[in-house]
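Participant: attaching a predicted model along with its sequence, questions to come.
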Amino acid sequence: MTPESLADLSARAYTHMQPWSAQAFADTLARPHALLTVTEHAFVLGLVVAGEAEVLALAADPDHLRKGHAARTLACFHQDAEKRGASRVFLEVASQNAPARALYAAAGYTPAGLRKGYYPQPGAPADDALVLTRILP
């Protein structure tokens, strides 16, 4: 996927927050530790550094929701990160994003911390970020 197609998919999927721009994707993909895992209807973008992976963005095509695409892509990301030497994955998720929280819980993520007021919301108080972690495999 190109930075533009990643930005397009994230713009359609991220109804709860500001989507990433094509430039933000390009900048992240240019980093030496970037890891992009893509399946037919979803992607996970992250970093793998010093034995740890971090999920920066996950998006699934809203026209294909509830078909397991996000879960399969996340599982593939775990495998790809492990191949690069990661033994643990971290991510942040908005506390009010119940579908994403359920996805991560089903994938074996557990709470590791809280970042208060992390996600800005237009016309409302910022949402907290839950920091989650999972041991690989």
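Facilitator: Right, received. Where do you want to start?

Participant: CA only for contacts and neighbour counts going forward, please
Facilitator: Fine.

Participant: in terms of secondary structure, what does the lengthiest helix in the chain contact?
Facilitator: The helix spanning the most residues in the chain, taking DSSP state H as the definition, is helix 69-83. For helix 69-83, the packing partners by 3 or more Cα pairs under 8 Å, 6 or more residues apart in numbering; DSSP states H and E come out as strand 34-39, strand 42-49, strand 52-60.

Participant: below is an additional structure, to be compared with the one above:
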Amino acid sequence: MTWKLRAATVSDLSHIMQIENSVFATDAWSESAMRSELESAHTHYVVATALGAPDIVQGYGGMLAPQLATEADIQTLAVAPDVRRMGLGRVLMHAMLRTARAEGVREVFLEVRADNDGAQALYRSLGFESIGVRPGYYQPDDVDAIVMKLELTRQGPAVGVS
């Protein structure tokens, strides 16, 4: 499947929140928190739409990367349940990593649920390494977070996105 990626805007908020609430049922971000993320000058959010359906958001990702910072943090990544396991999470991650490189970032960090083996496998396949654990980070489920880090090189793998 082919997706079109574009910068997320506040006008995407309702679509993002639909995915957020369906994917992260017990620990979804609030609409006001997500709005703040989309409006911040320090974040880079991207949405994916199906080619030919520009109003239907099928996934999104966000990264905190303040200007001139050498570190970035993947804030969130989610794919609509009906298009999971089709490579969209990887496409979104590649887009955020390209942005990080363009911004001069050298290290990218993220937290992932200890019980989310699929996401951990994706991040490891992109070169992220586990560097620590945050006990009970995800509430109310009391699930640990695995902290991961990627050292960026000047160039990364090419990803064809239309």
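Facilitator: Yep, it's here. As the structure is a prediction and not an experimental result, all values here were calculated from the model.

Participant: picking up where we left off before, tell me, the longest helix of structure 1 lands on which residues of structure 2?
Facilitator: On the basis of TM-score structural alignment, helix 69-83 of structure 1 is assigned to residues 88-102 in structure 2.

Participant: what about the longest helix of structure 1, how far off from structure 2?
Facilitator: With mean Cα distance after the TM-score superposition for structure 1, helix 69-83 of structure 1 departs from structure 2 by a mean of 0.7 Å once superposed.

Participant: buried ones in that helix?
Facilitator: By neighbour count on 16 or more other Cα atoms under 10 Å, the buried set for helix 69-83 of structure 1 is 69-82.

Participant: same list (the residues you listed) but as CSV, adding distance to residue 128 of structure 1.
Facilitator: Output for the buried residues of helix 69-83 of structure 1, formatted as CSV (distance: Cα to Cα, whole Å):
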residue, distance to residue 128 of structure 1
69, 26
70, 22
71, 23
72, 26
73, 25
74, 22
75, 25
76, 27
77, 25
78, 25
79, 29
80, 29
81, 27
82, 29
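
Participant: out of those, who's nearest residue 47 of structure 1?
Facilitator: Checking those against residue 47 of structure 1 with Cα to Cα, the nearest one is residue 81 at 8.4 Å.

Participant: wouldn't that closest one be in contact with residue 53 here?
Facilitator: Yes: with contacts counted by Cα atoms under 8 Å, residue 81 of structure 1 reaches residue 53, the gap being 6.4 Å.

Participant: counterpart of residue 60 of structure 1 over in structure 2?
Facilitator: In structure 2, residue 60 of structure 1 lands on residue 79 (TM-score structural alignment).

Participant: what residue in structure 2 is paired with residue 94 of structure 1?
Facilitator: Aligned by TM-score structural alignment, residue 94 of structure 1 pairs with residue 113 of structure 2.
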